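Chemist: A structural model of the following input is requested.
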Amino acid sequence: MASQQSLESTLPTNLPATFMKEITNDFSSDRELGRSVFGTVYKGVLDEGGTIAVKRLTENAPVPPGVTFGTEVTNIMALKHENIVELVSYCHESQKKVVQHNGRYVFVDVIESCLCYKYAPNGSLDKHIYGMQYNTSINWDTRFKIVKGICQGLLFLHKGLDGPLIHMNLVPTSIWLDDNWVPKIADFGLSRLFGQEQTRMYTVNVKGHNGYMAPEYLYKGEISTMSDIYSLGMLILEITTGEKNSSASEDKSARKFVDK
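Modeler: The predicted model follows:
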C-alpha cells in the first residue's frame, strides 16, 4: 500500500467539489473531526486508503469565506514545519444552486470552499484538556510536549520566515494533534503577514475569540507578535490547569480567568 505521504503528493492542487463530497460522505456528521468559527473539519477517506482532513468554510465566519480561503492558502501553502498544519490541497469552485427569493425560485452562484490538510488523528486540543478529559487523556509529559510544540511552531512563524506571520487566532480549536500528540497550529483565517522590518500594524476591524485577544489589540487595534504571545499564555494556562477560559463579553481579555 502506498504511504500516506505519497498519497497526498498525488492529489491535484485544486480538487473538485464533487470529490470533496465523495470523500467526506457528503460532509456527514459522523465524519466530523471538529469545528471552529471558520468552518467544520471532516475526515476525508481516499479510495487508495489514505486520509486527509477537509475543512469546509462556513458562510457566517468572522470574515467572508473567500477572504479566509485566500488568507490561508497564500499564508501557509508553502510552510513546512513539524508544528504547523500541512495544507495539501484545496477546493474553490462556483456552483449553480436553486434558492427561493421573494416567492420565486432563482439560480444563484454558490462558492464551495474547502481546505485539505494532512490528517491529525487526535483531533483538536479542546477535546482533551477540560474536565474529565483532562484527567484521562494526556499526562504531564504529553502536556509539556504539546506546550513546547506550540511554542516551536509560533517561533517559526514569528522568526523563521522573511517577515513575521502573526496567527491572530491561537485558541484550543486551532491546535491539532497527530497520532504522537505532536501539536499542529491550524486555522490561519485571521493571520497577517508582516514585511521584513515591520513590527506592528493597526486595524479598526478587531476580530477574535473572547479570552484570547491581547488588550492592546482588543482596545487599540494594535497587531504584533505579542498578540500571539498573549494567546499562547492563555493556552498554557488551560493546558496546565484543565480550566476552561470562558470569558464573557465584558471581560474579553480574560483578566478574571488570569486572576483566578
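Chemist: going forward, measure contacts between C-alpha atoms and count neighbours the same way
Modeler: OK.
Chemist: Can you show me the helices along the stretch 151-260 of the chain?
Modeler: Assigned by DSSP state H, counting those that start in this stretch, the helices in the stretch 151-260 of the chain fall at 215-220, 225-241, 255-259.
Chemist: V54 belongs to a helix, doesn't it?
Modeler: No - V54 is assigned strand when assessed by DSSP: H, G, I helix; E, B strand; the rest coil, not a helix.
Chemist: Here is the second sequence; please produce its structure so I can put it next to the first one:
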Amino acid sequence: MTFLLGNDSLEFDLSTIKAATKNFDTTNTLGQGGFGIVYQGILPNGQEIAVKRLSKNSGQGDKEFRNEVQLVANLQHKNLVRLLGFCMREDEKLLIYEFVPNASLDRFLFDPIKRSNLNWEARYKIIAGIARGLVYLHEDSRLKIIHRDLKSSNILLDSDLCPKIADFGMARLVGMDETHLETSRIAGTYGYMAPEYVLNGQFSVKSDVYSYGVLILEIVSGQRNGSNSHQLGYSQDLLRHAWEHWAAGTPMEFVDFTVRERCSKNEALRSIHIGLSCIQDEPALRPSMASVVLTLQTDSLTLPVPSPPAFLANGMGMHTREYFQRRILSTTTASI
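Modeler: The predicted structure is shown next:
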C-alpha cells in the first residue's frame, strides 16, 4: 500500500518508528483509548511525533486505517492535527502525527487542577478554533468531510492552547451534492451524537454541528455531558441544565465558576446561545459552521432563539438515553 502526498511518500519504516518510541516503551505513552495507544517519539532529525498504534481488537480495520490516512493526508489547516505518515508492516498499523504538547482538551477541562490554565480567553479561543477547523472540513477544503466523532478527547491543544481536531478514523467523505448519508453501524461516543444519527443512522455536516454544540457547552461549563455534578448541585444531563438556565434567564450561572467572574459576559452568552442552537433536534434548525464562525467574531450577528432540546420538550429524558444505549449496543457489530 502506497500513499503519496505531492512527490513524497508518507510511509515510514517500522524500524524508524520503533527507534523513535524506544520500541513503544510505556514511559512514552501519551494516551490510550478503544483504538489503542498513542506514544510520543523523536525522529532521527529531532522532530517530535505522536504515534497512534492501533490495537488488534480496536475495530479499526484496514478499511478504516486507509480511510484515515487518505483523508488526513489531504488536509492542511492550523486547527487540524497534521498527519506526517503511516506504517503498515508486520501486523502493525501505525499513524504518525505531529506532536501536540498539551494533549487533549478533556485532560484540561475536566481536571480540577489543570482547568485553571483555561481562563475565559483560552476557552473562547478554543471554541472559535474548533469552529474554523470544522468550516474547513465542511466547506473550504477540496473535500467535504464529516468528522463523525467530535468530542473533547479528540481536540488536541498545542503549546499556545490552539485547538487541533484529531482522530479521523470515523470520518466520511461526502459528495458536494449529498445532504446526508446513512449507516447501519452506529459508532461514536454517547453524549455527542446527534439524535438522527442514533435513531436512524443518518449523518451529515449537521451531525458534526450537534457535536460541536455539546463541546461548546462543556467548554463553557467545565462539565462533561452525561456526568453528574454534585459540585454544581444537579444530576441532570448538561444539555438540560444549560437549557433550564437559558429559559430561566440565568445563563451566567451555567458558566464554570472558575472563570465566571472574569469572563466576557457577551462572549459567554453568545457561546451558550450558539451551543443551544447547535443541539436543536431538527438538523435544518442547526446553524452552519460558517455562520457560527461569523457569530463568534461579531456582535452584529445573532442566531434564532433556540427551542427546547427534544428530550426535554418531549419529556423522554432517561427513556431516550436508555434507547440510545440499546441502539448503540445492538448495532456495533453491523458493518457500514
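Chemist: State the TM-score obtained for the two superposed chains.
Modeler: Superposed pair, TM-score by TM-score structural alignment, normalised by the length of structure 1: 0.82. Supporting alignment: 228 aligned residues with a Cα RMSD of 2.0 Å.
Chemist: Tell me which of the helices of the stretch 151-260 of structure 1 sits most buried.
Modeler: helix 225-241 (a mean of 19; mean count of other Cα atoms under 10 Å).
Chemist: Quick test: name the residue nearest the centre of structure 2.
Modeler: What sits nearest the mean C-alpha location of structure 2, by Cα atoms, centre = their mean, is L150, with 2.3 Å.
Chemist: counterpart of it in structure 1?
Modeler: In structure 1, the residue equivalent to L150 of structure 2 is L170, according to TM-score structural alignment.
Chemist: I'd guessed that match sits against M213; true?
Modeler: No - at 9.1 Å, L170 of structure 1 does not count as touching M213 under the criterion of Cα atoms under 8 Å.
Chemist: Give the residues shared as contacts by the two.
Modeler: Common contacts of L170 of structure 1 and M213, defined by Cα atoms under 8 Å, 6 or more residues apart in numbering, comprise S231.
Chemist: circling back to that earlier point, turn the helices of the stretch 151-260 of structure 1 into CSV, including distance to T199 of structure 1.
Modeler: Rendered in CSV, the data for those read as follows (distance: least, Cα to Cα, whole Å):
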stretch, distance to T199 of structure 1
helix 215-220, 14
helix 225-241, 8
helix 255-259, 25
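Chemist: and of the ones you listed, who's closest to D47 of structure 1?
Modeler: Nearest to D47 of structure 1, of all those, is helix 225-241, at 36.8 Å by Cα to Cα.
Chemist: what range in structure 2 does the closest one sit on?
Modeler: Mapped onto structure 2 using TM-score structural alignment, helix 225-241 of structure 1 spans residues 205-221.
Chemist: and the matching stretch, how far from structure 1 on average?
Modeler: Stretch 205-221 of structure 2, aligned to structure 1 and superposed, deviates on average by 0.9 Å (mean Cα distance after the TM-score superposition for structure 1).
Chemist: Any idea how far that stretch is from the middle of the chain?
Modeler: For stretch 205-221 of structure 2, the gap between its own C-alpha mean and the chain's C-alpha mean amounts to 8 Å (Cα atoms, centre = their mean, to the nearest Å).
Chemist: Which stretches in the stretch 151-260 of structure 1 count as strands?
Modeler: 165-166, 175-177, 183-185, 192-193, 201-202, 222-223 (DSSP state E, counting those that start in this stretch).
Chemist: and the ones you listed, which is most packed in?
Modeler: Highest mean neighbour count among those (mean count of other Cα under 10 Å): strand 183-185, with a mean of 28.
Chemist: Run the chain-centre distance for that one.
Modeler: On Cα atoms, centre = their mean, the centre of strand 183-185 of structure 1 falls 9 Å from the chain's centre.
Chemist: now swap in stretch 32-44 of structure 1 and tell me
Modeler: What separates the centre of stretch 32-44 of structure 1 from the centre of its chain is 9 Å, taken as Cα atoms, centre = their mean.
Chemist: Ok, which of the strands of the stretch 151-260 of structure 1 comes nearest R56 of structure 1?
Modeler: R56 of structure 1 lies closest to strand 175-177 among the strands of the stretch 151-260 of structure 1, at 16.0 Å (Cα to Cα).
Chemist: Report the mean deviation for the closest one after fitting onto structure 2.
Modeler: With mean Cα distance after the TM-score superposition for structure 1, strand 175-177 of structure 1 departs from structure 2 by a mean of 0.9 Å once superposed.
Chemist: other SSEs contacting that strand?
Modeler: Contacts defined by 3 or more Cα pairs under 8 Å, 6 or more residues apart in numbering; DSSP states H and E place strand 175-177 of structure 1 against strand 183-185.
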